[in-house]
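Peer 1: show me the folded form of this:
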Amino acid sequence: MRDYDDVLFPEGYQKIKDLEALIAKLTAENKQKMAMKDQQINDLNKKIEELEKPLSKSDAKLNQ
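Peer 2: Just a heads-up that it's a prediction; the model follows:
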């Protein structure tokens, strides 16, 4: 059965469609930002691991 909201309430229907489009856009932007943050976290974790490696080697020398 067809939904006649677009015929009966054209202004409200258009506002709903505009809001749905805005929600979709903001959701996509949020996912992109979250992916960028995840990448930054991964990069920082790799840097931390790299910085810990030399400490481990110098600690090993001190323990000998």
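Peer 1: contacts and neighbour counts: CA atoms only from here.
Peer 2: OK.
Peer 1: residue closest to the middle of this structure?
Peer 2: Met34 (1.4 Å; Cα atoms, centre = their mean).
Peer 1: all the helices of the protein, in order from the start?
Peer 2: 5-8, 10-63 (DSSP state H).
Peer 1: packing partners of the longest one?
Peer 2: In other words, helix 10-63. Under the contact criterion of 3 or more Cα pairs under 8 Å, 6 or more residues apart in numbering; DSSP states H and E, helix 10-63 touches helix 5-8.
Peer 1: to compare against the first, here's the next sequence to fold:
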Amino acid sequence: MSNLDSGQLRPAGTVSATGASNLSDLEDKLAEKAREQGAKGYVINSAGGNDQMLGTATIYK
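Peer 2: Below is the predicted model:
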């Protein structure tokens, strides 16, 4: 699990991001959105795209 200390954390929703130029940029965008929602961690569920990357992540609190 990416950025997740699975002890007491529970799923608390999802975040999505678009317009990333590569996978690293997409991960940064998803991490920022997770932080904005007050998440303690997140797991990326999907990532894809051609010219621009898009993806989703489950957030944990």
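Peer 1: superposed, what's their TM-score?
Peer 2: The TM-score (TM-score structural alignment, normalised by the length of the second structure) is 0.28; 19 aligned residues with a Cα RMSD of 2.0 Å.
Peer 1: returning to that earlier point: give the contact list for the residue nearest to the centre of the first structure.
Peer 2: By Cα atoms under 8 Å, 6 or more residues apart in numbering, the contact set of Met34 of the first structure is empty.
Peer 1: how close does it get to Gln40 of the first structure?
Peer 2: According to Cα to Cα, to the nearest Å, Met34 of the first structure stands 10 Å off from Gln40 of the first structure.
Peer 1: tell me what the top strand by length along the second structure is packed against?
Peer 2: Secondary structure of the second structure per DSSP state E: the longest strand is strand 11-20. Contact here means 3+ Cα pairs under 8 Å, 6+ apart; on that basis strand 11-20 of the second structure packs against helix 23-36, strand 53-60.
Peer 1: can you tell me which helices and strands the first one packs against?
Peer 2: Just to be clear, that refers to helix 23-36 of the second structure. Packing partners of helix 23-36 of the second structure (3+ Cα pairs under 8 Å, 6+ apart): strand 11-20, strand 41-48, strand 53-60.
Peer 1: what angle sits between the last one and helix 23-36?
Peer 2: It refers to strand 53-60 of the second structure. In terms of direction (axes from the mean of the first three to the mean of the last three Cα atoms, to 10 degrees), strand 53-60 of the second structure departs from helix 23-36 by 40 degrees.
Peer 1: next: the first one.
Peer 2: Orientation note: strand 11-20 of the second structure sits at an angle of 140 degrees relative to helix 23-36 (the same axes, to 10 degrees).
Peer 1: ok so, going back, in JSON lines: the helices and strands packed on strand 11-20 of the second structure, plus mean neighbour count and distance to Ser46 of the second structure.
Peer 2: Shown next, in JSON lines, are these (neighbours: other Cα atoms under 10 Å; distance: least, Cα to Cα, whole Å):
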{"stretch": "helix 23-36", "mean neighbour count": "18", "distance to Ser46 of the second structure": "11"}
{"stretch": "strand 53-60", "mean neighbour count": "22", "distance to Ser46 of the second structure": "5"}
